[in-house]
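**Student:** The following block contains a protein sequence and its predicted model.
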Amino acid sequence: MEKELKRLVRILKGEYALLWILTLLLAGLYECEILPQGLLAGNAQAEYIMQVASILLTVCLIPLSLRIFSLSLTRYVTGLPLPKALKSYRRWSEVRIALLLTASLINLSAYYWTMDTTGLLCAGMVIIASLFCIPSKERLLNELHLSDISNPDE
């Protein structure tokens, strides 16, 4: 069981690192001018729509990604047998990371398309929110109420 837990944590850490890598890669592509910047700059209506979309996306997806995970844990995952609980925990962790990644990439694109800092601030909020999702073995054990597995001597 210990081996499965370590494997799951390693996978989740890799997926979490992918969130940061893809976000930094997109920013790098825009900064190196591989992807075009300022596509919507100067178009007031398009800038307004992108800013509002960025704000709404951030306001909706950050709480959703954090809350849906905790609700799934309390209502569903903790009642499952351990092998199924680990699979479900992984799936809900991936959903949470995907929601944050989507918001991050869209907000960064909105920033570079409009050259207005609203998208950058929203992307920053998403990245800061992702710090509340850092996977670790201790967190996994705590959230699945498996603290007795980690310390069999106690």
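**Tutor:** Thanks, I have it.
**Student:** contacts and neighbour counts: CA atoms only from here.
**Tutor:** OK.
**Student:** Please give the number of neighbouring residues around K87.
**Tutor:** 13 (other C-alpha atoms under 10 Å).
**Student:** Over to T58?
**Tutor:** 26.
**Student:** Could you name the specific helix or strand carrying it?
**Tutor:** Following DSSP states H and E, one finds T58 within helix 44-75.
**Student:** in that helix, what's buried?
**Tutor:** 47, 50-51, 53-55, 57-58, 61-62, 65-66, 69, 73 (16 or more other C-alpha atoms under 10 Å).
**Student:** Include distance to Y16 when you put these into JSON lines, please.
**Tutor:** Converted to JSON lines, the buried residues of helix 44-75 look like this (distance: C-alpha to C-alpha, whole Å):
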{"residue": "E47", "distance to Y16": "31"}
{"residue": "M50", "distance to Y16": "27"}
{"residue": "Q51", "distance to Y16": "26"}
{"residue": "A53", "distance to Y16": "25"}
{"residue": "S54", "distance to Y16": "22"}
{"residue": "I55", "distance to Y16": "23"}
{"residue": "L57", "distance to Y16": "20"}
{"residue": "T58", "distance to Y16": "18"}
{"residue": "L61", "distance to Y16": "17"}
{"residue": "I62", "distance to Y16": "15"}
{"residue": "S65", "distance to Y16": "14"}
{"residue": "L66", "distance to Y16": "14"}
{"residue": "F69", "distance to Y16": "15"}
{"residue": "L73", "distance to Y16": "19"}
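**Student:** Comparison target, given below:
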Amino acid sequence: MEERINKTVKYLQAEYIMIWILPIVLVILYETGIMTEGDYAGDARMDYILQTIGILLTVGLIPLSLRLFSLSLVKCVKLLSLPDALSSYRRWSEIRLGLLVVPVLTNLSFYYLTLNTTGLFCAAMSLIASLFCVPTRKRIWNELDLLKEEKEEE
């Protein structure tokens, strides 16, 4: 079982690192001119629409990702057997990371399209929120109550 937990941690850590690599790649693409920037820089209406979408995504998805994971953990994952709990935990962790990466990439794109720093702030908030989701072996043990189960077996 230790091997399966370690494998799950490695997969989740690789996926977590991608949350930080994807924005860096997007910035490189815009800064090198591969993707055009400033397409809507002078358009006030489009600027307003894109910034509103970015803010709503950020304000909606950050709390949803953090709260949804804890609700699913309490209601579903802890009731399963350990192998099923690990696969369900991984799936919900991936959903949570996916919900956090959407506002990051969207707001970075909106920043480069409008050159309005609101997109940068929203992307930064989402990246900071991802720091609450760093996958570690200890976190899996605590969130799945494996320490408590191990003590009960002794």
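**Tutor:** Yep, that arrived. Just so it is clear, the structure is predicted and the values come from calculations on it, not from any experiment.
**Student:** Give me the distance between L146 of structure 1 and L5 of structure 1.
**Tutor:** 10 Å (C-alpha to C-alpha, to the nearest Å).
**Student:** can you check T114 of structure 1 too?
**Tutor:** T114 of structure 1 is 44 Å from L5 of structure 1, by C-alpha to C-alpha.
**Student:** who's more crowded, these two?
**Tutor:** T114 (23 against 17).
**Student:** OK, contacts around that one?
**Tutor:** Going by C-alpha atoms under 8 Å, 6 or more residues apart in numbering, T114 of structure 1 touches 37-42, 47, 50.
**Student:** Disregarding flanking residues, what is the spatial nearest neighbour of it?
**Tutor:** Computed as C-alpha to C-alpha, 6 or more residues apart in numbering, the closest residue to T114 of structure 1 that is not its neighbour in sequence is A41, at 4.6 Å.
**Student:** ok, that neighbour - contacts?
**Tutor:** 47, 113-115.
**Student:** Specify which member of those residues is nearest to K137 of structure 1.
**Tutor:** Using C-alpha to C-alpha, W113 is the member of the contacts of A41 of structure 1 that lies nearest K137 of structure 1, at 39.3 Å.
**Student:** so the host helix or strand of that closest one versus helix 44-75, what angle?
**Tutor:** In this assignment (DSSP H and E), W113 of structure 1 forms part of helix 82-114. Using axes from the mean of the first three to the mean of the last three C-alpha atoms, to 10 degrees, the inter-axis angle of helix 82-114 of structure 1 relative to helix 44-75 is 170 degrees.
**Student:** Find out how far helix 82-114 of structure 1 is from the centre of the chain, if you would.
**Tutor:** The chain centre lies 4 Å from the centre of helix 82-114 of structure 1; the measure is C-alpha atoms, centre = their mean, to the nearest Å.
**Student:** Tell me the buried residues in it?
**Tutor:** 85-86, 88-90, 92-94, 96-114.
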